[in-house]
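Peer 1: I'll drop the sequence and a predicted model, then ask my questions.
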Amino acid sequence: MDLYRIVSEVIDLRSFSNLWYWVALAVLWSSVSHWVLGVPYDMIQRARRQGGQAQLDVETLASINARRMLAITRTAAAPLFFGLAFFFTVLTLLAFWYWVEFAQAVFFLTVWMLPVAWLSLRTALKIEGGEDLGAGLYQQLLLLRRMVQVVGMFAILVTSMFGMWRNLSHSILY
């Protein structure tokens, strides 16, 4: 058997026609909407129902993750910005100037994490500003989760529309 043919069958770089790409997309958005600011949704629900130790756990976890995120952004904002700008510039050029399908797939997986990160950072600032206890914290975390889900729905819609268009145009051309 030809080794190149076996590898190309197993690792198909035509991403939008690959089942594993769509599984990865679903797992990504499922995880991102479940873990808002590092706090799992089931912990938030349990803390809202039971209070007590569950509430303290959510408050502690949200506070730790908010402080951690803010510390990272305050100390490394410039390198993060320039690193992300470089990454997305190269990725965008490969995806839409050179029309590399694998780069397009990675672009559609990663570009939507920018608004999610911005929303998380905004929520972390609110938590640091005093909305870090009880009902106010739950409201912020659930609002963040809802906004992340909206971004995710839009991301999945745009990605699937582009992927279908890419597959149809590829099948017509070849």
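Peer 2: Structure received.

Peer 1: contacts and neighbour counts: CA atoms only from here.
Peer 2: OK.

Peer 1: Enumerate every residue touching the nearest residue to Leu61 once chain neighbours are set aside.
Peer 2: The spatially closest residue to Leu61, leaving aside those adjacent along the chain, is Val39, at 6.5 Å (CA to CA, 6 or more residues apart in numbering). By CA atoms under 8 Å, 6 or more residues apart in numbering, the contact list for Val39 reads 58, 61-62.

Peer 1: contacts for stretch 55-69?
Peer 2: 37-39, 43-44, 46-48, 121, 124-125, 127-128, 132-134, 137.

Peer 1: go with 10 Å
Peer 2: Contacts with stretch 55-69, where a contact means CA atoms under 10 Å, 6 or more residues apart in numbering, come from 36-41, 43-49, 51, 53-54, 71, 73-74, 117, 120-128, 131-135, 137-138, 141.

Peer 1: Ok, stretch 163-174 next?
Peer 2: Defining contact as CA under 10 Å, 6+ apart, one finds that stretch 163-174 is touched by 14-17, 22, 101, 104-105, 108, 157-162.

Peer 1: how near is the residue minimising distance to the centre of the chain to Arg145?
Peer 2: Nearest residue to the geometric centre of the chain (CA atoms, centre = their mean): Met113, 4.0 Å. For Met113, the distance to Arg145 equals 13 Å [CA to CA, to the nearest Å].

Peer 1: hmm, which of the contacts of stretch 163-174 are the buried ones?
Peer 2: 15-16, 22, 101, 104-105, 108, 159, 162 (16 or more other CA atoms under 10 Å).

Peer 1: Included below, for side-by-side comparison, is a second structure:
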Amino acid sequence: MDWYEAVFELIDLRSFSNLWYWIALAVFWSSASHYVLGVPFDLVLRAKRKGGQAEADLRDMVRVAINRLLIIGEVSGLLIFGFGCFVITGLFLLGFMYGVEFAQALFLILFPMGLLGLMSIRAASSIESNVETMDQLHARLLKHRFWTQVLGIISIFITAIWGMYQNMVVGSL
């Protein structure tokens, strides 16, 4: 047995059986849940509890983040959406029609993140047009974080089920 075989036998480089894939998936969803529309969630909680300067900081950070999201959406949103659909469709076809496991793994991360991007733009638009008080802002940010976590739970569950299935199928060959 040569050295390369020993290393590749010890470290499985398939996507769903690789520990680094699952760490990356956890980091993606943990970050998405912590940064609500680009604003750290601890700032939202601190502003709700203490008010004052924390509330002013929250209002400023939300204003900057929302303006940034909406400007990106207006200026290049259609181009980003089209390119994202192209990439996600390509990954879907490569992964599930041609059986490329790496494409499946990327699709199972990027597709829900694309949905989260659309949810974020919708939430930013809603905050800009409908939110007038800090209580409404807190409620809208909490609602967005809740739905982000729901999407994350569903995404991780589907990815785990598919990953276990792939490991059982590939492991039995």
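Peer 2: The structure has been received and is ready for your questions. Source: prediction; values computed, not measured.

Peer 1: picking that back up, determine which two of the contacts of stretch 163-174 of the first structure are furthest apart.
Peer 2: Across the contacts of stretch 163-174 of the first structure, the longest distance by CA to CA is 19.1 Å; it joins Arg14 and Leu157.

Peer 1: Flag every buried residue along the longest helix belonging to the first structure.
Peer 2: Longest helix of the first structure, by residue count under DSSP state H: helix 134-173. Neighbour counts over helix 134-173 of the first structure (16+ other CA under 10 Å) mark 137-138, 140-142, 144-145, 147-149, 151-152, 155-156, 159, 162-163, 166-167 as buried.

Peer 1: With stretch 50-60 of the first structure instead?
Peer 2: 54-55, 57-59.

Peer 1: Now the two most distant members of these.
Peer 2: Ala54 and Glu59 (8.7 Å).

Peer 1: Overlap in contacts, these two.
Peer 2: Going by CA under 10 Å, 6+ apart, residues that sit against Ala54 of the first structure and also against Glu59 are 44, 47.

Peer 1: ok so, going back, the residue nearest to the centre of the first structure and Gly130 of the first structure, how far apart?
Peer 2: From Met113 of the first structure to Gly130 of the first structure the distance is 26 Å (CA to CA).

Peer 1: now swap in Glu9 of the first structure and tell me
Peer 2: In terms of CA to CA, Glu9 of the first structure sits 54 Å off from Gly130 of the first structure.

Peer 1: among the contacts of stretch 55-69 of the first structure, which are in strands?
Peer 2: 36, 39-40 (DSSP state E).

Peer 1: Can you tell me which of the residues you listed is nearest Phe87 of the first structure?
Peer 2: Using CA to CA, those come closest to Phe87 of the first structure at Val36, 24.3 Å.

Peer 1: Relative to Gln45 of the first structure, how far out is the closest one?
Peer 2: Distance, Val36 of the first structure to Gln45 of the first structure, by CA to CA: 13 Å.

Peer 1: Please enumerate the helices of the second structure.
Peer 2: Using DSSP H, helices in the second structure cover 3-10, 19-34, 41-50, 53-92, 101-130, 134-172.

Peer 1: Would you mark the buried spots in the fifth one?
Peer 2: For helix 101-130 of the second structure, burial by neighbour count (16+ other CA under 10 Å) applies to 101-113, 116, 119-121, 123-125, 127-128.

Peer 1: May I see the buried residues of stretch 77-97 of the first structure?
Peer 2: So stretch 77-97 of the first structure, judged by 16+ other CA under 10 Å, has buried residues 88, 91-92, 94-95.

Peer 1: Could you dump those into CSV and include distance to Ala26 of the first structure?
Peer 2: Shown next, in CSV, are the buried residues of stretch 77-97 of the first structure (distance: CA to CA, whole Å):
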residue, distance to Ala26 of the first structure
Phe88, 22
Leu91, 21
Thr92, 22
Leu94, 24
Ala95, 21
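
Peer 1: can you pull the contacts of Glu131 of the first structure?
Peer 2: By CA under 10 Å, 6+ apart, the contact set of Glu131 of the first structure is 59, 63, 123-125, 137-140.

Peer 1: how about 7 Å then?
Peer 2: Contacts for Glu131 of the first structure were tallied using CA atoms under 7 Å, 6 or more residues apart in numbering; they are Leu137.

Peer 1: One more: the one 10 residues further on?
Peer 2: Leu141 of the first structure sits next to Val36 when contact means CA under 7 Å, 6+ apart.

Peer 1: what residue of the second structure matches up with it?
Peer 2: Matched by TM-score structural alignment, Leu141 of the first structure corresponds to Leu141 in the second structure.
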